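**Q** would you be able to build a 3D model of this:
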Amino acid sequence: MSKLMDPNIEDRNMNAEKELGWGKSLPVPSVQEMVKNDSEGVPERYIKEYQDWPIDSTFSPNMFDNIPVINFALLVSGDGDELNKLDSACKEWGFFQLINHGVEVEVLSNMKAAVAAFFYLPLEDKKNYAMAENDIQGYGQVHVVSEHQKLDWCDMSFLITQPPEYRNFKFWPTTLPGFKEAVDEYSKEVEKVSVEICECLSRLMGLDKHGLKRLHGVMKQSMRLNYYPRCSRPDLVLGVSPHSDGGSITFLLQDDEITALQIKYKERWLPVKPIPNALVVNVGDALEAWSNGVYRSIEHRAVTNTKKERISIATFVLPDEGAQIGPVESMMVDRPRLYRNVKFLDYLKQLLDKKLDGKSHTSFLKLEKEL
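**A** Below you'll find the model as predicted:
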């Protein structure tokens, strides 16, 4: 019997999700609703400590252009120069923008429209997809571990998207026209791109073509759907606090018109100006560990603005819960081991059990506290 016809598959999926135990987060108010009710107010709990204020930096225009841009079509055709650019981008920046990635503009537009439609639903409707008490999937917030910590100026929904049998549709607004179809199509397209990127990185890491994919075990994918309301005091709040991503690779689909993503480069926050229809790609902690620190997961954050709301979709490529993350032999030939072997689920649990705090959580991976 096919999976689509199996009457027990929904029960199996829900049981599997209960067993994941990735983490949980305290419930918090909707920022979107808060702004609807009072567009000028900024509650104290959202005002960051002074040292964390997103003070406007005076970047020269050409600094925007320094963030590497990788041509995916050239990369997968075997172009040596583009492969070297990928290597350099992951070593020095941990971030790059990916153009000519083959994901149709219509697929990107449908994904953005589906996420916007979800956040435009009445609050009571969105609450139907709220996170369970013991889960991080669904509508709510993550990394809220204390009633006293400062909060981010953002609403979000978190979904597991690939492989399809790991989806838990009780957290999906499947009655929203086009939502499931848009997410399904976009997630499949990003999966194709992620496999190709992993094959290129495998070559650079001295592995066989499928080496990095094999390290993942079951290569999984999740999405964080973000809604950032406009804010009357963007100098006092953050859309997302500084952090690095726990998975192997992240793909960000962002608003083409608003520059909000910033990466920490040489101790300065550098804005990532959107390239229309490009995907922003960054190294995650798992890839940093596998590469023995040669490829680096970089702190990044999102700022807000006074004029317009913003939507973004972060797609995380994740190892299987039982996969080991730690240096591969080929990355320790000319470099001492800097990371220990850790089961990915153990790493994920300790990451999700903390508030976002830069890269402090990566000390769990390292043999030494600092590289």
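
**Q** alpha carbons only for contacts and neighbour counts from here, please
**A** Fine.

**Q** and Phe316, helix, strand or coil?
**A** Per DSSP: H, G, I helix; E, B strand; the rest coil, the secondary structure class of Phe316 is strand.

**Q** look up how far Ile47 lies from the nearest residue to it once chain neighbours are set aside.
**A** Among residues not flanking Phe316 along the chain, Thr250 sits closest, at 4.5 Å (CA to CA, 6 or more residues apart in numbering). As for Thr250, its distance to Ile47 is 28 Å (criterion: CA to CA, to the nearest Å).

**Q** neighbour-wise, which of the two wins?
**A** The residue with more neighbours, out of Thr250 and Ile47, is Thr250; 24 against 20, by other CA atoms under 10 Å.

**Q** here's the other one to compare against:
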Amino acid sequence: MAMEDKTDEIINRTEYGGSIPVDNVQALASKDLKDVPVRYIRQEIQSEEILADESLQIPVINISKLTIAGQPGYDDELVKLHVACRDWGFFQLINHGISEAIDAMKMVTEEFFKLPLEEKMKYAQLPNTIEGYGQAFVVSEEQKLDWGDMLFLLALPIALRNLTFWPQNPPSFRETFDEYSNKLYGVSMKLFKLICTNLGVESDAICKMFEGCTQGIRMNYYPPCPEARKVLGLAPHSDATALTLLVQVNEVQGLQIKKNSKWVPIKPVSQSIIVNIGDVMEIMSNGEYSSIEHRAVVNFEKERLSIAAFHTPSLGAIIGPLPELVKDKTPKYKTIDMEDYLKLIINSKLDGKCLIDHMKIQ
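**A** Prediction:
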């Protein structure tokens, strides 16, 4: 089947599953709670070790040094990128050239979450959809809930856009979101080409899979919580996608990554994009690069906002180790078509690296 036909087939399908509706956390937090509902309490996290060593920070990559091969600093920065992908799974990208689009997106995101609940609920998730305002990955009535709300929208490919979920308030939201989506896609494609160079494969090996990529953008709102040390804004997980590009909207920190079985807080560099390797990239690189567990914690007194953009291969793609990387090696991961992989993502709760474990060849 041609990729265009496969895409059309998937676009016409709606029964992929979705998240069970839950209470709005922002509204819950506004009630001046003395006791947080038990479904949000995670007793196990109180005993987990958090490293407060300020010197232990994820690598910072200057993408302006990586624009032209052979220019001063190119080779050194390329090595830094390879080490960041291999040993950390996370890095901060600076001098990316899209600060104006980021600042505009931050502004409309803050404005959206300040709207009255009834206004935000105009864009609420519907059954069997993943888009809209609510929570994601709630698959049972018993599972623990995250202390946070989100607005998730599919931005690319354009044929997948459902404007029903795109806010018209603030008035500049749609135009700003479209611009932000396009700029981030451009940055992601530059990174994919550089990753191909570092993996020693032809640039088309990865880039062709992302020419019609699926890009989902998630705007996160984490209200303050009186029992902040007992809840999580986002449960520990690795991203199921290939590359995630995240920006922090305000100055409240909350992102933590798991390094050597301990949680390391990430202090964002001003105007940076935080990039992380997802499960798809781990699979495609046959384990050369590894996705990493991360989570979001919340603050006692202040709200935290962030915007994460997830990039996955086009809907007609096949997910598996790149053939060039397993010519002389045993594949470590299964091969699966994108449709089945997408269903696997949507119908799973966030739980460490359970998805990548499912994809490993035992």
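
**Q** how many neighbours does the counterpart of Glu118 of the second structure in the first structure have?
**A** Aligned by TM-score structural alignment, Glu118 of the second structure pairs with Glu124 of the first structure. Neighbours of Glu124 of the first structure under the rule other CA under 10 Å: 9.

**Q** state the helix or strand in which Glu124 of the first structure lies.
**A** Under the criterion DSSP states H and E, the helix or strand holding Glu124 of the first structure is helix 123-126.

**Q** which other residues reach stretch 170-178 of the second structure?
**A** Ala101, Ala104, Met105, Val108, Glu111, Phe112, Ala155, Trp166, Pro167, Gln168 (CA atoms under 8 Å, 6 or more residues apart in numbering).

**Q** next step: the residues you listed restricted to helices.
**A** Using DSSP state H, the members of the contacts of stretch 170-178 of the second structure that fall in helices are Ala101, Ala104, Met105, Val108, Glu111, Phe112.

**Q** quick one on the thing from earlier: need the contacts of stretch 170-178 of the second structure in a markdown table with distance to Lys208 of the second structure, can you?
**A** Below are those laid out as a markdown table (distance: CA to CA, whole Å):
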| residue | distance to Lys208 of the second structure |
| --- | --- |
| Ala101 | 26 |
| Ala104 | 30 |
| Met105 | 28 |
| Val108 | 32 |
| Glu111 | 36 |
| Phe112 | 35 |
| Ala155 | 19 |
| Trp166 | 28 |
| Pro167 | 32 |
| Gln168 | 34 |
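
**Q** and the two most separated of those residues?
**A** The most widely separated members of these are Glu111 and Ala155, with 19.5 Å between them, by CA to CA.

**Q** what about the two, which has more around it?
**A** Legend: neighbour count by other CA under 10 Å for Glu111 of the second structure and Ala155, higher for Ala155 (25 against 13).

**Q** aligned to the more buried one, what sits in the first structure?
**A** Checking with TM-score structural alignment, Ala155 of the second structure has Thr161 as its match.

**Q** contacts only, for that match.
**A** Here Thr161 of the first structure is in contact with Arg167, Val183, Asp184, Ser187, Lys220, Gln221, Ser222, Met223 (CA under 8 Å, 6+ apart).

**Q** Validate this expectation: the fourth one resides in a strand.
**A** Pointing back at Ser187 of the first structure there. No. Using three-state DSSP, the assignment for Ser187 of the first structure is helix, not a strand.

**Q** what residue in the second structure is paired with it?
**A** Match for Ser187 of the first structure (TM-score structural alignment): Ser181.

**Q** same deal with Ile197 of the first structure?
**A** Match for Ile197 of the first structure (TM-score structural alignment): Leu191.

**Q** using the three-state scheme, assign that match.
**A** helix.

**Q** what about it, distance to Lys360 of the second structure?
**A** From Leu191 of the second structure to Lys360 of the second structure the distance is 25 Å (CA to CA).

**Q** tell me which of these two has more neighbours.
**A** Using other CA under 10 Å as the criterion, Leu191 of the second structure and Lys360 rank with Leu191 on top: 18 against 15.

**Q** distance of the more buried one relative to Val297 of the second structure?
**A** 28 Å.

**Q** Ser172 of the second structure and Glu179 of the second structure: what is the separation?
**A** For Ser172 of the second structure relative to Glu179 of the second structure (CA to CA), the value is 11 Å.

**Q** would you map the strands across the stretch 201-350 of the second structure?
**A** Here the stretch 201-350 of the second structure has its strands, by DSSP state E, counting those that start in this stretch, at 214-222, 234-237, 243-248, 255-259, 262-265, 273-277, 294-296, 304-312, 318-319, 336-337.
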